[in-house]
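> only geometry, no sequence info:
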């Protein structure tokens, strides 16, 4: 999820950052609604005393697949299955998370998860260890969650990677996988049926972090004590597969049509002009989309959860000091929103090489179906 670039804060003044944003048309103005008061109730559903979970998938029977990338510096398997009683085991099995297994048949660092309605789990493996050293080529892995078996893998073509690449986010739709390269800003489009892979929007400003991340009232810093600049890692796809949403953690959010990304006749110039500045989001730990097209954002700067409806109504539903760096959420068909708290600013990558997480880390659940509709 995170490969950082380091810049002293003085290197990117606001005027310069604004000047290098793409000249793309903004969407219609959003319509803010008053924050929910009181905040939506949060229920603690799981805790970790050793692993940093940055994403999750919730199965229909209530079991959870939990993602702990290597770069968090925490021990244990990169994917874990937690049953409804709280017991955990490596997922899909011990062999796929065993360092002794051949690299092409194991998960080194799961960076992003997507659960499909048919029970398919898509997993993006960067192949990088905690220090960003390559252990295995990056790959997309398809897992049948009903049988806990890997059904297919797609190695990422070296031709679409660059020195310093770090694949960080994936969404699948319309027969294609859309993969963010956070190490060297770009978008990789993989045709799942026919195999071709293309790299698009290389170094596009919408994929490139223009300013640091603010979390807990402070600028997030890397191991060199400089502002950590993280390119696009956050990605989501609309329920109909028509739109791809993406952003660097610092924001803002952009949108582009998937029909343009999957059409090999579209030129790079046409793509550059087709991105839309969708919303000026705060720094995000993750986002997810509900069946009705509502986007849910985890704001790491204030410990808040926001919703952004298909009608462009923006509303804070939760603010809570327990949400220290809320990470990539997941929402079920019934509207149960799950939010892992990751405290990433206390992990070695962003804390002078030291693990200072205050255990336990908690996953919370919010029943969004029980919330009142946002009223402007």
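Nice, I can see it. Every value quoted in this text rests on a predicted model; they were computed, and no experiment measured them.

> going forward, measure contacts between C-alpha atoms and count neighbours the same way
Will do.

> how deep is residue 156 tucked in, by neighbour count?
Counted by other Cα atoms under 10 Å, the residues lying close to residue 156 total 20.

> Could you pull up the residues touching it?
Residues near residue 156 by Cα atoms under 8 Å, 6 or more residues apart in numbering: 137-140, 197.

> Just to be sure, which of those residues are found in helices?
Counted as lying in helices by DSSP state H, out of the contacts of residue 156, is not a single one.

> Could you dump those into CSV and include distance to residue 131?
Shown next, in CSV, are these (distance: Cα to Cα, whole Å):
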residue, distance to residue 131
137, 15
138, 15
139, 18
140, 21
197, 27
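
> Specify which member of those residues is nearest to residue 32.
For the contacts of residue 156, the minimum distance to residue 32 (Cα to Cα) is 37.6 Å, reached by residue 140.

> one more structure, for comparison:
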């Protein structure tokens, strides 16, 4: 088993994010409201009985996209569009989804980790190209922008070695079209990748910084025990990120602990900002839950999945946390999120903790993999 598999998988808006809760101190603690709402129902919208999925994106006009990382030996398509009939077809076409080991992966999907639909009609696809969460395959990691009107590739962004090199694993993404920037987490070794989507220039910041590394004192438990792999306790670094509605703040956190951080995007957009200045601008928001992905709605509420308790939680701008729904059967590792204009939170359940990596090479997955949606307004 490659060591990068073992160390990665082996790795509120305007009110919360502006002046109402400014604190830099890690002493800020949440006010948790233990209130599960009986009327909140998880509605299944897609299922796959064969391949493991991670990301979901729903466009402004209701088109749904799902991605499949190339983690296990069994793999076919990387990105699909799910039709109204529930059937999936490769997106944007067969050619991009036809990669095989040994081939050139520069202009094909190799190992897609995330998809994101922005408000301007583009689908963004993150391809860390880390087959089995191993080294980047033949320098083919990339960020792809697709025009949903034409279903054609608009731009492919590639990265220099000092931004996303052979040992990197780029992960979640959020887009700021207002200022022209993309933000991605780098999970293999902790960090934030910033891309100027107008010029293509990119930068890695907070590499190996404590805020992008999983807290070594936190004991992340799944299946009734601390999650382990062949090398010991599993620690997954910077993973989930979210942008406030005004794009002024980037929220981010490691996966296997409950700490949450934010930073003003103005300092990130200025590529002349020193690493020291960026580190000094970090705000510690306190402790909440161990989540994979997270997302803001337009009212500044932040949604997360509480992995350890199979729950979806909402953190309001005044930092009160409410449990919206808990379901140990359905919410098996809630992974990624997409919020639609009609008030639904879409949720993928990837069952990562059931993979052989964490269970002495036994696959405990309970098929199918599923996507749900939850009415939030």
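Alright, I've got the coordinates. Note that the structure is a prediction, hence the values are computed from the model and not measured.

> which of the contacts of residue 156 of the first structure line up with contacts in the second structure?
Counting by both residues aligned by TM-score structural alignment, their matches' Cα atoms under 8 Å, the contacts of residue 156 of the first structure that remain in contact in the second structure are 138-139, 197.

> Give me the range in the second structure that stretch 287-303 of the first structure lines up against.
Stretch 287-303 of the first structure corresponds to residues 294-310 in the second structure, going by TM-score structural alignment.

> how distant is the matching stretch from the center of its chain?
Here stretch 294-310 of the second structure is found 12 Å from its chain centre; the criterion is Cα atoms, centre = their mean, to the nearest Å.

> Name the residues that touch it?
Here stretch 294-310 of the second structure makes contact (Cα under 8 Å, 6+ apart) with 12-16, 220-222, 240-245, 289-293, 311-317, 326-328, 331-339.

> Weed out the non-buried ones from these.
Among those, the ones that count as buried by 16 or more other Cα atoms under 10 Å are 12-16, 220-222, 240-245, 289-293, 311-317, 326, 331-339.

> where exactly do the helices run in the stretch 251-377 of the second structure?
Chain-ordered helices for the stretch 251-377 of the second structure, with DSSP state H, counting those that start in this stretch as the definition, fall at 265-269, 275-280.

> can you tell me which residue in the first structure aligns to residue 279 of the second structure?
Applying TM-score structural alignment, one finds that residue 279 of the second structure aligns to residue 272 in the first structure.

> quick revisit: show only the entries of the kept ones among the contacts of residue 156 of the first structure found in strands.
Counting by DSSP state E, those place 139, 197 in strands.

> Can you tell me what residue 184 of the second structure aligns to in the first structure?
Residue 184 of the second structure maps onto residue 179 of the first structure when the alignment is built from TM-score structural alignment.

> In space, what's closest to that match - neighbours in sequence excluded?
Once flanking residues are discounted, residue 179 of the first structure sits nearest to residue 170: 4.5 Å by Cα to Cα, 6 or more residues apart in numbering.

> and the counterpart of that neighbour in the second structure, how far is that from residue 80 of the second structure?
Matched to the second structure by TM-score structural alignment, residue 170 of the first structure sits across from residue 173. In this structure, residue 173 of the second structure lies at 18 Å from residue 80 of the second structure, with Cα to Cα, to the nearest Å as the measure.

> do the same with residue 109 of the second structure
12 Å.

> Which one's more surrounded, the two?
With neighbours defined as other Cα under 10 Å, residue 109 of the second structure and residue 80 compare such that residue 109 has more, 27 against 21.

> Residue 56 of the first structure against residue 62, yeah?
No - if you go by Cα atoms under 8 Å, residue 56 of the first structure and residue 62 don't touch, sitting 11.9 Å apart.

> between the two, who's got more neighbours?
Counted by other Cα under 10 Å, residue 56 of the first structure and residue 62 do not tie: residue 56 has more neighbours, with 27 against 13.

> how close does residue 188 of the first structure get to residue 44 of the first structure?
Residue 188 of the first structure is 36 Å from residue 44 of the first structure, by Cα to Cα.

> So for these two, which sits in the more crowded spot?
Remark: of residue 188 of the first structure and residue 44, residue 188 carries more neighbours, 23 against 13, as counted by other Cα under 10 Å.

> For the more buried one, which non-adjacent residue is closest in space?
The shortest distance from residue 188 of the first structure to any non-neighbouring residue, by Cα to Cα, 6+ apart, is to residue 199 (4.5 Å).

> try residue 337 of the first structure
Here the residue nearest residue 337 of the first structure, using Cα to Cα, 6+ apart, is residue 331, at 4.3 Å.

> Just give me the match in the second structure for that neighbour.
Using TM-score structural alignment, residue 331 of the first structure lines up with residue 339 in the second structure.

> Now do the contacts for that match.
Counted by Cα under 8 Å, 6+ apart, residue 339 of the second structure has contacts 58, 295, 297, 345-346.

> Residue 17 of the first structure against residue 210, yeah?
Yes - between residue 17 of the first structure and residue 210 a contact is recorded at 5.5 Å, counting by Cα under 8 Å.

> Apart from its neighbours in sequence, what residue is nearest the corresponding residue of the first structure for residue 221 of the second structure?
Aligned counterpart of residue 221 of the second structure in the first structure: residue 214 (TM-score structural alignment). Sequence neighbours aside, residue 301 is the residue nearest to residue 214 of the first structure in space, at 5.4 Å (criterion: Cα to Cα, 6+ apart).

> hmm, back to that, just among the kept ones among the contacts of residue 156 of the first structure, which is most surrounded?
Counting neighbours by other Cα under 10 Å, the top entry in these is residue 138, with 27 neighbours.

> Pull the contacting residues for it.
124-128, 155-156, 167.

> If you rank the residues you listed by neighbours, which is first?
residue 167 (34 neighbours).

> So that residue sits against residue 178, correct?
No - if you go by Cα under 8 Å, residue 167 of the first structure and residue 178 don't touch, sitting 10.6 Å apart.

> thinking again about what came up before, burial of the residue nearest to residue 214 of the first structure, as a residue count?
There are 22 residues near residue 301 of the first structure, going by other Cα under 10 Å.

> Quick check: the aligned residue for residue 368 of the second structure in the first structure?
Using TM-score structural alignment, the equivalent of residue 368 of the second structure in the first structure is residue 360.

> wait, isn't that match in contact with residue 46?
No - the criterion here is Cα under 8 Å, and residue 360 of the first structure misses it with residue 46 at 9.5 Å.

> So for residue 17 and residue 210 of the first structure, which sits in the more crowded spot?
residue 210 (23 against 14).
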